[in-house]
Structures are given as C-alpha cells and as structure tokens.
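Chemist: Sharing a model prediction with you, sequence too.
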Amino acid sequence: MSDLKLFEDRKVRSEWNEQENKWYFSVIDVVEVLTDSPRPRKYWNALKTKLQNEGSELSHKLGQLKMSADDGKMRMTDVANTEQLLRLIQSIPSPKAEPFKQWLAQVGAERIAEIENPELAQARIRATYKAKGYSDEWIEKRIRGILVRDELTNEWKQRGVKEGKEYAILTAEISKATFGILPSDYKKLKGLTKANENLRDHMTDLELIFSMLGEASTTEIAKNKDAKGFEENHTAAKAGGSVAGKAREDLEQKSGKKIVSNQNFKGLIEKGDKKNLE
C-alpha cells in the first residue's frame, strides 16, 4: 500500500510495509519540505556526510524503495521509518523543523517520567481511549491486553524470535488458532481498510478476552517448554492459540452466539453510540 502524506500544501511519498507494520517515507521529500531547498538531493547528500562525521549511523540504516518520481517512473529513493525520520528531523536546522523538535522533547520527557512511574503510561492510554469515547470497562480490558501482549513479545525477544516478520507470523498463528481467522482477514471482516487501524481497538469485550487468553497461554507454554528460536515458538503459538480456540468454541456452543464479530468502534461512532463494544 502506498500513499501521499500532506505536509501543509506539500506532499511526502510514503509506503506501508504490511509485514513490518511500519510506514516508510521519502527522505528527499521530507528534506525538501522542511528546508525549501531548490536542490534537496544535494542538501541530503551533504547532511548524510555531516551525520557520518558526527558518528551517526542513521544514514547507514536507511533503506531504499521504488517510488513514483516526477516523471511518473518508479525510481529507487532513500526512505526512513517513523523513528528514523524523527531522528533525521532533529538534524535539520530549519524553522519548519523546530515544532517537531519541541514536540519530541516534550514526548521524551513524558516517556522518561513514565519509565520512572509506569502508572503514568497507563493513565495516558486511558485518557486517550476515553477521549475517543470508549467505556471504562472496555478500556480496562484493552490495557490488560496490552500488558499481556508485552509479556509475550518480551518472552519472544528473550527466546530468539526476530521482531518484524517473525512476530507477525506468530501473532497470525495465535489469531488463527484462537478465532479461526487471520488478522488481515479479521480486519476485512470488521471493515477496517486503513493500514494504521488497529484491529484490537475494534474488538468487542469477548474478542479482547480471548485474544488475551491466546497470548497468555502462548507465553506460559513457551516458558514451560523453554521454547528456543522461531520454530519452537511457532509450535507454542499454535498450542497457545488452540487453548483459547477451544474455550471460544465451547462458549459459542453453549451460548448459541458467535464470538467473532464484524462490529467495530468506527461503526458505533457513526451511529452516535459510544458505549461498550458488546
């Protein structure tokens, strides 16, 4: 998926990487927007040299993607993900870059405070969801789900699973075993068409609960089996998801109602109903 991001009246080419779950932005476009340089490519080359001389490894970590050029042809260009882009903006001496730098300083101070006091992070998350119209009950489940997910990914990291593609594959396996559907198809079922729409932000209470059960079970199995590397954790993911899947099927059989729903929060907002996703 590709898109054009607007910066005031200027356009920045971007592309969504489904496997990495990240946006990539054209560095040349960002440099041109922030500096108003008539020769942004030359400016970027000079900035790369400056960063290298200062000991920064940023330019070495940037990738390249084919993006549509002014002549309509697809040409390779330097791209940066969000984290890299924000680091790059810090290096550009420009009045247009100053608001970003001030924002980064504020966010940095807030995150340091949250590290010292984790309750501040939870308060920020609660406030964000509350402002969007979610119920207190749903928010509590969502926050608990975030903590369960963090426990799982920390376990994966310690056990040699690589972030990005391998995390995505294991997550998909848990979802498939838990709900009988892959996350990509789940999003389609709920009518979520934008790449940055988070599936879990559109789950009902029960969907969140079974998501937690699948991931918590996977964490427990990985620990008890001392799973190492991708393959063993892949097996643990299937097993953990199946625990939640069997519980879901049992509830569906006894309640007579399917757990997997096409309901989403966006639909409730359009109807003027900001109550719990039940």
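Modeler: Now that the structure is in, tell me what you want to look at. Numbering: from 1, shown residues only.
Chemist: contacts and neighbour counts: CA atoms only from here.
Modeler: Will do.
Chemist: contacting residues for the closest residue to W23 other than its chain neighbours?
Modeler: Nearest residue to W23, sequence neighbours excluded (C-alpha to C-alpha, 6 or more residues apart in numbering): W16, at 4.5 Å. Residues near W16 by C-alpha atoms under 8 Å, 6 or more residues apart in numbering: 1-3, 22-24, 195.
Chemist: In a helix, W16, correct?
Modeler: No. Looking at W16 with DSSP: H, G, I helix; E, B strand; the rest coil, it is strand, so not inside a helix.
Chemist: how about the strands of the stretch 1-150 of the chain, start to end?
Modeler: Along the stretch 1-150 of the chain, the stretches classed as strands by DSSP state E, counting those that start in this stretch are 2-7, 10-17, 22-26, 63-68, 74-81.
Chemist: now the ones you listed in a markdown table, with distance to K132?
Modeler: Shown next, in a markdown table, are the strands of the stretch 1-150 of the chain (distance: least, C-alpha to C-alpha, whole Å):
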| stretch | distance to K132 |
| --- | --- |
| strand 2-7 | 23 |
| strand 10-17 | 25 |
| strand 22-26 | 23 |
| strand 63-68 | 35 |
| strand 74-81 | 27 |
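Chemist: Wait, A244 touches L213, no?
Modeler: Yes. Using C-alpha atoms under 8 Å, A244 makes contact with L213 at a distance of 5.6 Å.
Chemist: So for the two, which residue has more residues nearby?
Modeler: Under the criterion of other C-alpha atoms under 10 Å, the comparison of A244 against L213 puts A244 first, with 26 against 23.
Chemist: Please compare the first structure with the one that follows:
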Amino acid sequence: MKSNLELFLSGNQTSANRPLPELIIEHLGGTMMYVDQPDGTRLYRVVDWVYEIKGSSAKERNTAWANLKRVIVKLGDINLDEIVYPLEIETPGGPQTTEFTTDEGLYAITQRMSDRSLVVRQVKDYLAKAGVFVDDLRTEPEQRDELMERLIAENPERAMEAIVARYRAQGKSDLWIERRIVGMQKRNKFTSALRETSASSPNYAQATNAGYQGAFNMMKDEIVAYLGLTKQQARQLRDHISEIALQGIALYETASAEKMKIMKRTLTPLEQAEIVRTCARIVAPSMKALADYVGVDVLSGQPLLTTGE
C-alpha cells in the first residue's frame, strides 16, 4: 500500500505551478525558507530541507545538515562550493549567515542521504522515475559522472530507470544506451580504484584529464571547445563523443584501474594521473587508426572530408 507521500508524488498535485521541493515540504507539514535572486533563481535554505525530509528529531535544526555535510565532504561526491551559497539573513538574534541552494542542489544533496528515512527513500524514488535524479546537477562534471556510476552500483534498478528514461528522452537508441551503461559500470571500477589506491583524497578531475590528454592531446575544456558543446552539454561530455572514443576511454581506464591495483601500494594523485596518461597513450594510436579507416573524426564521430569532393 502506498503511503500518503507516495500518493501525493504520483498524483496531480505535482503538476501544480510550484517547485517540487516546496510541494513536498508543504505536504510534510514542514517549513522551508527561500529567497529569490535578482535573476529569478529561487534558493532554498539547506538546513530546512534536510531536517524535514530526514524526519530529524534533533532539537537543533542545523544538526542533521551538519552531520550530512561531513559525510558529503568525506565522500567527495559533490563539490559543495559549486552548489551551496552562503547568504546573510536577518533573524530575531541578528544577522546570520546560512547556506542556500537551488532545487537541483537539493536533489544532489538528497542523493547522499541515508535510505533509513522512509521519506528520503520515497523522494529518491520519485526523482529517479521523473528522470531528474542525477541529471543536470551543478557538480564538478567528473564527480557528477562518478555519482551516477556509484548509484548504479548501490541501487541498479533505480539507476537504470533514471538513465534509460533520460537517454530515451534524448532520442538515443537502445543499443547506444546499453553501451553507455556498460561504459558507466567500467568507469565506476576506475573511480573505485582511484579511491582505493589513493594516499590522500583522489583527484578525479586530474586523473580524467590525464587520460584525455594522453588519448586525444586535449584537456576536457579543449575537447568541449573542439566539439562546440554548450555548457549544459559539457556536463555530459561522454554523451557527445564517438563510439570509438567511448570504447577507447573504457579500455584505458580499465587498464589503469588494473595497473593501480597490481602495484599494491598507495599512490599520490600525480602517480595515478601518470598511470592513466600512459595507458591512454598506448590506446590512442589504435583509436586514431580505426577512426581513419572508418572515415570519421575520432572524437565527434562525424565523417571526415575527403579530398576531391
């Protein structure tokens, strides 16, 4: 039997002309402060969202968010500086600085909450089915990819629903979707190897860029410019590169993960990056040769112009 919140989320109430976070908090009988920015963006106070949907019984409203924030920082899944904005507000006790975020930021934070709370589970399930669970979040791009890949490992069924719905909405074929999911699973093994062999906090962006540099002689920003991607498209870079490039990346990241584990010692971020760069350089000539033979650009997959035409 569905709970009241499940019925609410699956009903017509969610089609009202109000943001989903406000509808959820109102349904729960809670309160959440928000402020509207000059550009029209609405920001929500994070402590209110976390307190209400976790069903926290703590006397201090800040406690639940403070605890969750420590977990997020330790995991490194979300770059909080990118999605959380400290704002000064007036309170009965005088001016106070507290943290706000967008609705997308709330969704990103919700992902890292424990499923022990029934409300949290229901909100996660709804977001997954709505196709927004891990889509278009304002996180560091490589960490956003890792977050989606970790979700695949933690809850495959929910992750698959979100991923398949997202890519079908983009017009991707079932074969393309299947290959992309396999690539994500391989990427998950790669990021796991970075975490497990790191002497400190792994630098995912550095390792990823080392691979791009070794394989394509470009950093991520240069690839984005080369492909002419928008800022929005750049967040899902691997959705916009060729099949040959995707397969090559999966190969050198798989080899890098194996190499790091075989060394049986902790590695610095620089050592990890050099391993990835070396593996990418080994794979690069084969990618280029295949693309030339097929007659397509190795990165974009677009047909190459031939002389005389």
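Modeler: Arrived safely, thanks for sending. Quick caveat, the model's predicted, so the values are computed rather than measured.
Chemist: before we move on, back to that, would you mind measuring from the residue nearest to W23 of the first structure to N53 of the first structure?
Modeler: 31 Å (C-alpha to C-alpha, to the nearest Å).
Chemist: Please say which position in the first structure E271 of the second structure maps to.
Modeler: Per TM-score structural alignment, the equivalent position to E271 of the second structure in the first structure is E232.
Chemist: helix, strand or coil for its match?
Modeler: Put simply, E232 of the first structure is helix when judged by three-state DSSP.
Chemist: That one and I221 of the first structure, how far apart?
Modeler: Between E232 of the first structure and I221 of the first structure the computed distance is 10 Å (C-alpha to C-alpha).
Chemist: So for the two, which sits in the more crowded spot?
Modeler: Shown here are E232 of the first structure and I221; by other C-alpha under 10 Å, I221 has more neighbours (18 against 15).
Chemist: Skip the chain neighbours and tell me the closest residue to that one.
Modeler: Closest to I221 of the first structure by C-alpha to C-alpha, 6+ apart is A236, at 5.9 Å.
Chemist: Does anything pack onto the host helix or strand of V243 of the first structure? Which helices or strands?
Modeler: Using DSSP states H and E, V243 of the first structure falls within helix 229-255. The elements that helix 229-255 of the first structure packs onto, with contact taken as 3 or more C-alpha pairs under 8 Å, 6 or more residues apart in numbering; DSSP states H and E, are helix 165-179, helix 205-225.
Chemist: Tell me the buried residues in it?
Modeler: 230, 233-245, 248-249 (16 or more other C-alpha atoms under 10 Å).
Chemist: thought L151 of the second structure was touching A159?
Modeler: Yes. Between L151 of the second structure and A159 there is a contact at 6.0 Å, judged by C-alpha under 8 Å.
Chemist: So between these two, which is more surrounded?
Modeler: A159 (23 against 20).
Chemist: what residue of the first structure matches up with the more buried one?
Modeler: So A159 of the second structure corresponds to A121, using TM-score structural alignment.
Chemist: and L86 of the first structure, how many neighbours does it have?
Modeler: L86 of the first structure has 15 nearby residues by other C-alpha under 10 Å.
Chemist: cool, A131 of the first structure as well?
Modeler: For A131 of the first structure, the neighbour count with other C-alpha under 10 Å is 10.
Chemist: what lines up against it once you look at the second structure?
Modeler: So, by TM-score structural alignment, A131 of the first structure is matched to A169.
Chemist: Give me the distance between its match and L229 of the second structure.
Modeler: 19 Å.
Chemist: ok, back up a step: which of the strands of the stretch 1-150 of the first structure sits most buried?
Modeler: strand 22-26 (a mean of 22; mean count of other C-alpha atoms under 10 Å).
Chemist: Run through the neighbouring helices and strands of that one.
Modeler: Using 3+ C-alpha pairs under 8 Å, 6+ apart, the elements in contact with strand 22-26 of the first structure are strand 10-17, strand 74-81, helix 82-90.
Chemist: just how off-centre is that strand within its chain?
Modeler: 13 Å (C-alpha atoms, centre = their mean, to the nearest Å).
Chemist: got it, and stretch 78-89 of the first structure?
Modeler: Averaging C-alpha positions (C-alpha atoms, centre = their mean) puts stretch 78-89 of the first structure 16 Å from its chain's average.
Chemist: hmm, back to that, quick check: the residue nearest to I221 of the first structure touching T218?
Modeler: Yes. Assessed by C-alpha under 8 Å, A236 of the first structure is found in contact with T218 at 5.7 Å.
Chemist: Count residues in the vicinity of the residue nearest to Y186 of the first structure when sequence neighbours are not counted, would you?
Modeler: Once flanking residues are discounted, Y186 of the first structure sits nearest to L199: 7.7 Å by C-alpha to C-alpha, 6+ apart. Neighbourhood size, L199 of the first structure [other C-alpha under 10 Å]: 15.
Chemist: Aligned to L199 of the first structure, what sits in the second structure?
Modeler: So, by TM-score structural alignment, L199 of the first structure is matched to L237.
Chemist: That match contacts A225, correct?
Modeler: No. The criterion here is C-alpha under 8 Å, and L237 of the second structure misses it with A225 at 11.1 Å.
Chemist: any idea how far the nearest residue to the match of A159 of the second structure once chain neighbours are set aside lies from E163 of the first structure?
Modeler: Nearest residue to A121 of the first structure, sequence neighbours excluded (C-alpha to C-alpha, 6+ apart): E114, at 5.3 Å. Remark: distance between E114 of the first structure and E163 of the first structure (C-alpha to C-alpha) = 23 Å.
Chemist: Compare the two (neighbour count), which wins?
Modeler: Applying other C-alpha under 10 Å to E114 of the first structure and E163 shows that E114 carries more neighbours, namely 16 against 12.
Chemist: Go ahead and confirm the more buried one touches A123.
Modeler: No. Judged on C-alpha under 8 Å, E114 of the first structure makes no contact with A123 at a distance of 9.7 Å.
Chemist: what's near enough to touch the nearest residue to L65 of the first structure once chain neighbours are set aside?
Modeler: Spatial nearest neighbour of L65 of the first structure, chain neighbours left out: M76 (5.2 Å); criterion: C-alpha to C-alpha, 6+ apart. Contact analysis of M76 of the first structure by C-alpha under 8 Å, 6+ apart lists 64-67.
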